[in-house]
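Asker: no sequence on hand, only this structure:
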């Protein structure tokens, strides 16, 4: 069994064939998906998906969409978290250093969401691009009791250890499949068995060989194969380890 620990099945990219996408994933052993929210406008779509037994959901405000967020969205997020106990984490939230013009606003929204997660003892799903060290420093200061997921980790073994020491789990996805990605591949090889989950970030972050194509949860099986090769382990061991870690992190049903 495999779990796609981070995919955006609510996105319009899947409106035409969502059920077929889920069936293709199931056919290769992907039995469950975790879907994070990105904007208040689309939380309803995420909640609708969460009614499925094979989907778990998170709600958050993504740093990529800062232009779509309003201050009132944070208050609304707190209310939605309280009203919907099926939500397994806060996120997707975080910091993306590629967008310097929204840097201050990103940190305000990120800090607020970290505090919501801490108050509710929920894990947090973090988007962290070119900001690993600064995000790790902030997480150390806040000491979140339920930890969380560093989604789409692409850092060094040293940065991986920092996050692991803080009680966080690393999301391994398409970035691990590119031959040039030596740094993150070294990090993958260094992780403990309970330090990572597998994810696609569908429809984004295509794997090597699929550039320009829509990504989908079925490709978790290929990510599993790559991670197994990098770690010198069997695919069965990687599948079992990543699934157990996803279940623990998000308190998913067996």
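Answerer: Ah, there it is. Note that the structure is predicted; figures quoted are calculated from it, not measured.
Asker: for the rest of this, base every contact and every neighbour count on C-alpha atoms.
Answerer: Noted.
Asker: give me the neighbour count for residue 196.
Answerer: When neighbours are defined as other Cα atoms under 10 Å, residue 196 has 28 of them.
Asker: again but with residue 192, I slipped
Answerer: Residue 192, neighbours per other Cα under 10 Å, totals 12.
Asker: then residue 15?
Answerer: Around residue 15 there are 10 residues (other Cα under 10 Å).
Asker: and it, how far from residue 70?
Answerer: The gap separating residue 15 from residue 70 is 26 Å, by Cα to Cα, to the nearest Å.
Asker: ok, then the element right after the top strand by length along the chain?
Answerer: For the chain, the strand with the greatest residue count under DSSP state E is strand 87-96. Counting by DSSP states H and E, the next helix or strand C-terminal to strand 87-96 is helix 103-120.
Asker: for comparison:
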């Protein structure tokens, strides 16, 4: 069975059909979907959806795209929400957090500084509660790594990884796994496919980032967690493995990256 380590199942594109999407993904072999929050306003929605779908869990955090309108009160709200959620078995991580130096407005000096402040404070929350993080890293690999080295959260996942081999190795040394998804399915995505082929298998997890980053056969249509087994099959082809072997390995890697998932899904043995 497959684990989708990053899926925005609460997004408006899914609407009232989110539970049905999760059910279809389950029938397709997706045993768990991790739903990250993006702002304090959707903390309740991701938790409620995760509790309503048997194959879903959630994370709480403030996404860098939502940092411009966020305040110190939001960081306090996050800390309080995390403390309250520690008794919820469906709560598994801090996320989605990180840095985005791709969107022009977020690259202005004051906004870069605010993003880094919010990242550091959320890394501290993760460290204080011994939780892993789901990390958004866009044109900011070295900056994110600098803060992770300094604060040292309990590992996590570098979502939609697209850095260098050296950066990948540094993440792995810091206890992170690297998320691969729909981008890997495009034959023109040479660097991502090289990374997926050559990085140590123990460092890889799978994700859809649905409704975004649709695989090649769906683009530009909406992505869905149902696509994860086919995305996993692409990774298997790139590495010369069977889909069963990749499912077992990435399943184990997801449990290692997000230990609280172990209470929700059983270990998986490799299939031939």
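Answerer: Here it is on my side, so go on. Everything quoted here is computed from the prediction, not taken from an experiment.
Asker: the longest strand of the first structure packs against which elements?
Answerer: strand 55-59, helix 103-120, strand 124-129 (3 or more Cα pairs under 8 Å, 6 or more residues apart in numbering; DSSP states H and E).
Asker: the last one against the second structure, how far on average?
Answerer: When the second structure is overlaid, strand 124-129 of the first structure sits 0.4 Å from its aligned residues on average, using mean Cα distance after the TM-score superposition for the first structure.
Asker: okay, that strand sits on what stretch of the second structure?
Answerer: Alignment of strand 124-129 of the first structure against the second structure: residues 133-138, by TM-score structural alignment.
Asker: list of residues touching the matching stretch?
Answerer: 36, 59, 63-64, 93-102, 123, 126, 144, 153-161 (Cα atoms under 8 Å, 6 or more residues apart in numbering).
Asker: just stretch 194-214 of the first structure next, same as before
Answerer: Contacts for stretch 194-214 of the first structure (Cα under 8 Å, 6+ apart): 3-9, 11, 13, 152, 164, 168-175, 177-178, 215-217, 219-220, 223-224, 241-246.
Asker: in strands, which of the residues you listed fall?
Answerer: Those of the contacts of stretch 194-214 of the first structure lying in strands (DSSP E): 3-4, 168-172.
Asker: in CSV, list those along with distance to residue 108 of the first structure and neighbour count.
Answerer: Shown next, in CSV, are these (distance: Cα to Cα, whole Å; neighbours: other Cα atoms under 10 Å):
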residue, distance to residue 108 of the first structure, neighbour count
3, 32, 30
4, 29, 30
168, 21, 26
169, 23, 25
170, 23, 25
171, 24, 25
172, 27, 29
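Asker: does residue 224 of the second structure touch residue 23 like I think?
Answerer: No. With contact defined as Cα atoms under 8 Å, residue 224 of the second structure and residue 23 do not form a contacting pair (11.5 Å).
Asker: who has more neighbours out of the two?
Answerer: residue 224 (25 against 20).
Asker: and that one, what's its match in the first structure?
Answerer: Checking TM-score structural alignment: residue 224 of the second structure goes with residue 216.
Asker: could you measure from its match over to residue 197 of the first structure?
Answerer: 16 Å.
Asker: and if you look at residue 126 of the first structure?
Answerer: 14 Å.
Asker: which one of the two is surrounded by more residues?
Answerer: Under the neighbour definition other Cα under 10 Å, residue 126 of the first structure and residue 197 were set side by side, and residue 197 has more, 31 against 27.
Asker: give me the element that one is part of.
Answerer: strand 196-198.
Asker: can you name the residues of the second structure that that strand overlays?
Answerer: Going by TM-score structural alignment: strand 196-198 of the first structure matches residues 204-206.
Asker: average gap between the matching stretch and the first structure?
Answerer: Counting by mean Cα distance after the TM-score superposition for the first structure, stretch 204-206 of the second structure comes out at 0.9 Å.
Asker: close enough to count as contact, residue 251 of the first structure and residue 87?
Answerer: No. Under the criterion of Cα under 8 Å, residue 251 of the first structure makes no contact with residue 87, lying 10.4 Å away.
Asker: these two: who's more crowded?
Answerer: residue 87 (20 against 15).
Asker: show me what contacts that one?
Answerer: 56-59, 81.
Asker: skipping adjacent residues, who's closest to residue 183 of the first structure in space?
Answerer: Among residues not flanking residue 183 of the first structure along the chain, residue 156 sits closest, at 5.5 Å (Cα to Cα, 6 or more residues apart in numbering).
Asker: could you find the counterpart of the one you found in the second structure?
Answerer: Counting by TM-score structural alignment, the partner of residue 156 of the first structure is residue 164.
Asker: separation between that match and residue 145 of the second structure?
Answerer: Distance from residue 164 of the second structure to residue 145 of the second structure, by Cα to Cα: 12 Å.
Asker: and residue 33 of the second structure, by the same measure?
Answerer: Counting by Cα to Cα, the gap from residue 33 of the second structure to residue 145 of the second structure is 26 Å.
Asker: of those two, who's got more company?
Answerer: residue 33 (27 against 17).
Asker: just the element for the more buried one, please.
Answerer: strand 30-36.
Asker: what span of the first structure is that strand aligned with?
Answerer: Using TM-score structural alignment, strand 30-36 of the second structure pairs with 30-36 in the first structure.
Asker: can you pull out the residues in contact with the matching stretch?
Answerer: Contacts of stretch 30-36 of the first structure (Cα under 8 Å, 6+ apart): 1-10, 25, 46, 54-60, 91-92, 125, 217-218, 220-221.
Asker: mean distance between that stretch and the second structure after superposition?
Answerer: Relative to the second structure, stretch 30-36 of the first structure is 0.8 Å off (mean Cα distance after the TM-score superposition for the first structure).
Asker: so how far is that stretch from its chain's centroid?
Answerer: 10 Å (Cα atoms, centre = their mean, to the nearest Å).
Asker: list the buried residues in that stretch.
Answerer: With burial defined by 16 or more other Cα atoms under 10 Å, the residues of stretch 30-36 of the first structure counted as buried are 30-36.
Asker: likewise stretch 99-108 of the first structure?
Answerer: Buried residues in stretch 99-108 of the first structure (16+ other Cα under 10 Å): 102, 105-107.
Asker: could you single out the nearest of those residues to residue 160 of the first structure?
Answerer: If you rank the buried residues of stretch 99-108 of the first structure by distance to residue 160 of the first structure using Cα to Cα, residue 107 comes first, at 21.5 Å.
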